[in-house]
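Peer 1: how would this look folded up:
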Amino acid sequence: MASRPATVDDVHALARAMPYVTVEHGPKGNPVYQVGRKSFVFFRTPRPDAADPVTGERYDDVIMFWVGSEVDKDALVRDPSTPYFTTAHFDGHPSVLLRGSRLGEISLEELTEIVQDAWLARASRRRADAWLAENGPPVDAS
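Peer 2: Okay, the predicted model is just below:
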């Protein structure tokens, strides 16, 4: 896979490419990618917990990705060199947030790993094991 900055279109393509995926739509038409009726990537609508610290304007491009554990979450959001973040609303929730406008700060390879890890975190054990047996673990892009 050639190294290039990730895009919002890549999020959609990578999520749809995972097996057993369905796409639901939230009340405002926002896509929610699911495996076995469990969300693993979803595009949030503007909410008060994710807003510009100067203007207070709610971000309209936040994407939530499930992660495997709080340790995984902590590793992503504590590193100031990454665009991942969380809010108090997600305290104790195994997920990270990323603004679509900042996707270009990560590579397509890293996004691929994030989406695959999100799917693995939410897929049934049988589906996850089958995917891992065929594909191996996601390659660490860091």
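
Peer 1: Going by C-alpha atoms from here, please, whenever you check contacts or count neighbours.
Peer 2: OK.

Peer 1: secondary structure element for the spatially most central residue of the chain?
Peer 2: The structure's the chain has its C-alpha centroid closest to residue 65; by CA atoms, centre = their mean the separation is 2.4 Å. Per DSSP states H and E: residue 65 is located in strand 62-66.

Peer 1: To compare with the earlier structure, here is another sequence to fold:
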Amino acid sequence: MPEDERRSARVEDVHEYALAMPHVTVYPGTGDRPIYQVGGKSFVFFRTPRPDAVDPESGERYRDVIVFWVASEEDKQALVRDETSPFFTTAHFNGHLSVLLRAGRVGELTRDELAEIVQDAWLSRASGRRAAAWLDAHPPP
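Peer 2: The predicted structure follows:
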């Protein structure tokens, strides 16, 4: 794996990878919280602070939550139940096929790992035709 892909991911990489996917539309959201969509469906977005995601020590709302769609409940649980994973969920997202990641913890992932999360998010929301075309052009290693 090239050195660049092994380095710690950054928030800028979330934007880069989301924009690199085909047929992406970016909506400004509120403030500096863009929403990345494919075919009118969000696949990554920067969430506004909510009362259900708070720092357990201070009680302050997290202001840096990024939402990534996943393909299945099994995929979600694999990410949020792994104690070494920076991904989490809240009661608000019960039954919602997405995982949350604080921007402050993006660096716990490599660029390669983050790219896979963004690509999987896109694939989970893209039409079958678009997903198949992308997969044909990007076969798994």
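
Peer 1: can you tell me what part of structure 2 the strand holding residue 65 of structure 1 aligns to?
Peer 2: Mapped onto structure 2 using TM-score structural alignment, strand 62-66 of structure 1 spans residues 65-69.

Peer 1: And stretch 106-116 of structure 1, by the same measure?
Peer 2: Taking TM-score structural alignment as the measure, structure 2 aligns residues 109-119 with stretch 106-116 of structure 1.

Peer 1: May I see the buried residues of that stretch?
Peer 2: Residues of stretch 109-119 of structure 2 classed as buried: 109-112, 114-115, 117-119 (neighbour count, 16 or more other CA atoms under 10 Å).

Peer 1: thinking in terms of the whole chain, how far from its middle is that stretch?
Peer 2: Put simply, stretch 109-119 of structure 2 sits 9 Å off its chain's centre (CA atoms, centre = their mean, to the nearest Å).

Peer 1: Now the longest helix along structure 2 on structure 1. Mean distance?
Peer 2: In structure 2, taking DSSP state H as the definition, the longest helix is helix 111-125. For helix 111-125 of structure 2, the mean deviation from structure 1 after alignment is 0.3 Å (mean CA distance after the TM-score superposition for structure 1).

Peer 1: What is that helix packed up against?
Peer 2: Where contact means 3 or more CA pairs under 8 Å, 6 or more residues apart in numbering; DSSP states H and E, helix 111-125 of structure 2 is packed against helix 3-6, helix 11-20, strand 41-46, strand 65-69.
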